[in-house]
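Asker: quick one: sequence plus predicted model below, questions after.
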Amino acid sequence: MRSTCCRKGRLGRMMGCLQLVLGGLVVIVSTLSLFKFYSAGFFLNDADICRHFYGMKDVNDFDINALSARVGEVLNQMDNLQLKLESVVQKMEKNKDLGKTNIPKSEYKKFLEEEVIRPLYSAHIGLRQIRLPKVEGIRNSTVKEEPLINSFVIEEIRKYITPKENKNGKVNIYGTERIHNTIGHSCVLMKKELEEYMGYDIGSYCKDDWTLAQKLMINGCDPLPRRRCLTRASKLYKKPYPINESLWKLPDGGNVLWKNYQCRNFECLSSKNPKRGYSKCTGCFEMEKEKLKWVVNTNLPVDFTIKDVLAIKPGEIRIGLDFGIGTGTFAARMREQNVTIISTALNLGAPFSETIALRGLVPLYMTLNQRLPFFDNTMDLIHTSGVYGRLD
């Protein structure tokens, strides 16, 4: 009986200490928020706010709605954290009443890390990333923001599309003072998806979100912004085959991340499997069938062999583009003839781009929604199979 009372007492003291610590952290974050907003003049009278924000030089470039959205995001995070804490405390009190006091320390640690520390850290970062106007009389400099920047809340996107000033501060040889990154209107229309794609911790591992990335690209948000996170590699990764073997040998399945596909190995991708997860490029993961493409005449008027194509301009075809659905077989055939081919590939149901790379070829991760990143009159050859589109 005495042992049970002691355990209940220890649990009560532990919960009391936890509530005190969390309460202190919330008070600190709230105090920092109030101090930051007070220094910006948010607690002045209405007339003073107008003079404070709109009566000074260069303040019209600041979007107050973007600041309001950022503040609302931080407050929502704090509210969600409070609700989680209250529900967990109620659950623990219920377990205590039922005599369930032997709760492992690992559960406390997991709860603190996932449900408390991470949300609190996220709210802290959101607070630090709030951009307040810098106006004369309060600070020594001014700030100007592009209208598109204020459409987003995630700071990584805002940093990406913020124009970068030239190092010397002068106009460069191209007649501009800054460099602009490319984010089109399609990205604004898919704001929720793009913020989910860019919502990560800098320097941590990237999310395994190929499907989301390709959804953005296919709907016109292309090219995607760069990310400052680390891409995970397969834990079963093995050294690739030498180039003289890899061109016509199926790669090792351990070198591919299969999480986002219906199949979990290359054997499953066989053309004999009706549930392989994709419908195009029948047999493209079967090297014996791929070896016959563009080498054997098929008696179709639209098909040409590699020999026929190279005979059009002997010795002049050196570089080209292969746009279509496949695993790089056309590029492999051309490589045997010392012709460099860049292949475009999206992983629509199967690891097409990984297969191309593991064969020792170059996959271009891009759609036709944007102008392809090549100068005019640089391609000797453009090949397409299974896809009909306009190449600019």
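Answerer: Noted; the coordinates are in hand.

Asker: going by C-alpha atoms from here, please, whenever you check contacts or count neighbours.
Answerer: OK.

Asker: all the strands of the protein, residue numbers only.
Answerer: For the chain, applying DSSP state E gives strands covering 164-165, 178-179, 319-324, 340-344, 362-364, 381-385.

Asker: residue 353: which of those strands is closest?
Answerer: When these are compared by CA to CA, strand 362-364 sits nearest residue 353, at 5.7 Å.

Asker: what sits up against that closest one?
Answerer: By CA atoms under 8 Å, 6 or more residues apart in numbering, the list of residues contacting strand 362-364 from outside reads 341, 342, 343, 344, 345, 353, 356, 357.

Asker: over to stretch 229-245?
Answerer: Residues from elsewhere that reach stretch 229-245 (CA under 8 Å, 6+ apart): 200-208, 246, 251-252, 254-257, 358-360.

Asker: what subset of the contacts of strand 362-364 is buried?
Answerer: A residue is treated as buried here by neighbour count (16 or more other CA atoms under 10 Å); on that basis the buried members of the contacts of strand 362-364 are 341, 342, 343, 344, 345, 353, 356, 357.

Asker: just give me the neighbour total for the nearest residue to the fourth one once chain neighbours are set aside.
Answerer: This points to residue 344. For residue 344, ignoring the flanking residues on the chain, the nearest one in space by CA to CA, 6 or more residues apart in numbering is residue 364 at 4.4 Å. Here the neighbour count serves as a burial measure; for residue 364 (other CA atoms under 10 Å) it reads 19.

Asker: distance check, residue 364 against residue 343.
Answerer: Using CA to CA, to the nearest Å, one gets 6 Å for the distance from residue 364 to residue 343.

Asker: dropping in the other structure now:
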Amino acid sequence: MEKSKLTLVDKKFLEDHIVSPLHSANVALRQIQVSKIEEGLNSTKEDPLINFFITEEIRKYITPKENRVGKINLYGVDKVYNTIGHACVLHKKELEKYMDYDIGSYCDDDWNLAQKLMLNGCDPLPRRRCLTRASKEYQKPHPINESLWTLPDRRNVRWGNYQCRNFECLSSKNPKRGYSKCTGCFEMDKEKVKWVSNSTSILPVDFLINDVLAIKQGEVRIGLDYGIGTGTFAARMREQNVTIVSTALNLGAPFSEIIALRGLVPLYVTLNQRLPFFDNTMDLVHTTGFMDGWIDLLLLDFILYDWDRILRPGGLLWIDRFFCSKKDLDNYMFMFLQLRYKKHKWVISPKSKDEVYVSALLEKPPRAI
């Protein structure tokens, strides 16, 4: 028994203190790149950003990677530039902490640091060469016929960076749930009535999915849900044979995890980022609960043009319960209407004494030029 214990200890020691460091050193040596001196010049070409950072892993990441044997690759370029967000230089200390790890070993459980960097403009983040940790008690997810409307097993989430430690704690009744946006999103009984209920309690700004799809019968097949939530819009659209990708950030709760565990597709992006879809490809862009009257008009302008870029001709932009102060309404109305989309639905409803809701269903023109 003692011999068995000793063997396990020895194996762990070898793994942590000999094998892993040797592997890291071996990989590092293989990837050392010496700057090439151009003929006729006494200077080397080097990205000035490389020497800004001290951490070697960042320097290796942003160094251009030349193709082997000097050939042009399938993308038509002779080297690959790994990119990082320009604001990374403003968060040098945090980024160097994020990139300080042992190659081939386990990453720290620091997704919250990564998200903070992303939200502050260090986006995209550099890739890392460490292994992501999973929950120690990970269970098989529910089958697809159950997962859409069943809370996942709490053991499938790493809760260390959240205020709550289970899904029940995320209830809207708990004032210490750790998040404020999308209150009630983790309560499936409340989620089930969204976009499908004919209840008289819903506001005129609450459009129903069936009514929207009827406007473009059979034409809405794929789309983007740009907001914050647990994937319910995508779940309802899936029941209509429409594939929706849902943007998700973990703003105090495991939004990305629950979307994936429900059998849906989370897209982990911030407002800072150009959407990773090609031009004229989406049938629908739906947005709710994320961008409200706090958003800068110039930022909104760039976002709207990006949505316009990915929407196909005849595609639908569904603005769902956008709210702002009454005094700002004209400015936001101009922003939404400037692209000359066809109005299918346009509703303004009071939210409070000083605020209003705006919901709209707009169709992108053909622009066949």
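Answerer: Looks like it arrived, so ask away. From a predicted model like this one, the values you see are computed outputs, not experimental measurements.

Asker: ok so, going back, just the strands of structure 1: most buried one?
Answerer: Across those, the average number of neighbours (mean count of other CA atoms under 10 Å) peaks for strand 340-344, which reaches a mean of 23.

Asker: just give the number of residues close to residue 136 of structure 2.
Answerer: Neighbour count of residue 136 of structure 2, defined by other CA under 10 Å: 10.

Asker: which position in structure 1 aligns with it?
Answerer: Matched to structure 1 by TM-score structural alignment, residue 136 of structure 2 sits across from residue 235.

Asker: buried stuff in stretch 228-241 of structure 1?
Answerer: Going through stretch 228-241 of structure 1 with 16+ other CA under 10 Å, the ones that come out buried are residue 241.

Asker: which residue is nearest the centroid of structure 1?
Answerer: residue 197 (3.9 Å; CA atoms, centre = their mean).

Asker: isn't that residue up against residue 209?
Answerer: Yes: using CA atoms under 8 Å, residue 197 of structure 1 is in contact with residue 209, at 7.4 Å.

Asker: for structure 2, what spans make up the helices?
Answerer: Under the criterion DSSP state H, structure 2 contains helices at 2-14, 20-30, 56-62, 92-98, 111-119, 144-147, 188-191, 209-215, 232-238, 255-261, 297-310, 329-337.

Asker: and those, which is most packed in?
Answerer: Among those, highest average neighbours (mean count of other CA under 10 Å) belong to helix 255-261, with a mean of 23.

Asker: other SSEs contacting that helix?
Answerer: strand 265-267 (3 or more CA pairs under 8 Å, 6 or more residues apart in numbering; DSSP states H and E).

Asker: mean shift of the strand it packs on relative to structure 1?
Answerer: Once fitted to structure 1, strand 265-267 of structure 2 is off its aligned match by 0.7 Å on average (mean CA distance after the TM-score superposition for structure 1).

Asker: now that strand: which residue numbers in structure 1?
Answerer: Across structure 1, the stretch matching strand 265-267 of structure 2 (TM-score structural alignment) is residues 362-364.

Asker: just stretch 343-360 of structure 2 next, same as before
Answerer: By TM-score structural alignment, stretch 343-360 of structure 2 lines up with nothing in structure 1.

Asker: what of stretch 155-174 of structure 2?
Answerer: In the comparison with structure 1, stretch 155-174 of structure 2 aligns to the range 254-273 (TM-score structural alignment).

Asker: buried residues in that stretch?
Answerer: Residues of stretch 254-273 of structure 1 classed as buried: 254-258, 260-261, 263-266, 268-271 (neighbour count, 16+ other CA under 10 Å).

Asker: and residue 186 of structure 1, what's its match in structure 2?
Answerer: Counting by TM-score structural alignment, which is the criterion used here, residue 186 of structure 1 corresponds to residue 87 in structure 2.

Asker: I'd say that match and residue 125 touch.
Answerer: No: if you go by CA under 8 Å, residue 87 of structure 2 and residue 125 don't touch, sitting 10.3 Å apart.

Asker: show me which of those two is the more surrounded one.
Answerer: Counted by other CA under 10 Å, residue 87 of structure 2 and residue 125 do not tie: residue 125 has more neighbours, with 19 against 15.

Asker: relative to residue 45 of structure 2, how far out is the counterpart of the residue nearest to the centre of structure 1 in structure 2?
Answerer: Pairing criterion TM-score structural alignment: the partner of residue 197 of structure 1 within structure 2 is identified as residue 98. Residue 98 of structure 2 sits 27 Å away from residue 45 of structure 2, going by CA to CA.

Asker: hang on, the earlier thing: between the strands of structure 1, which gets nearest to residue 283 of structure 1?
Answerer: Ranking the strands of structure 1 by distance to residue 283 of structure 1, with CA to CA as the measure, places strand 381-385 first at 13.9 Å.

Asker: for that closest one, name the packing helices and strands.
Answerer: strand 319-324.
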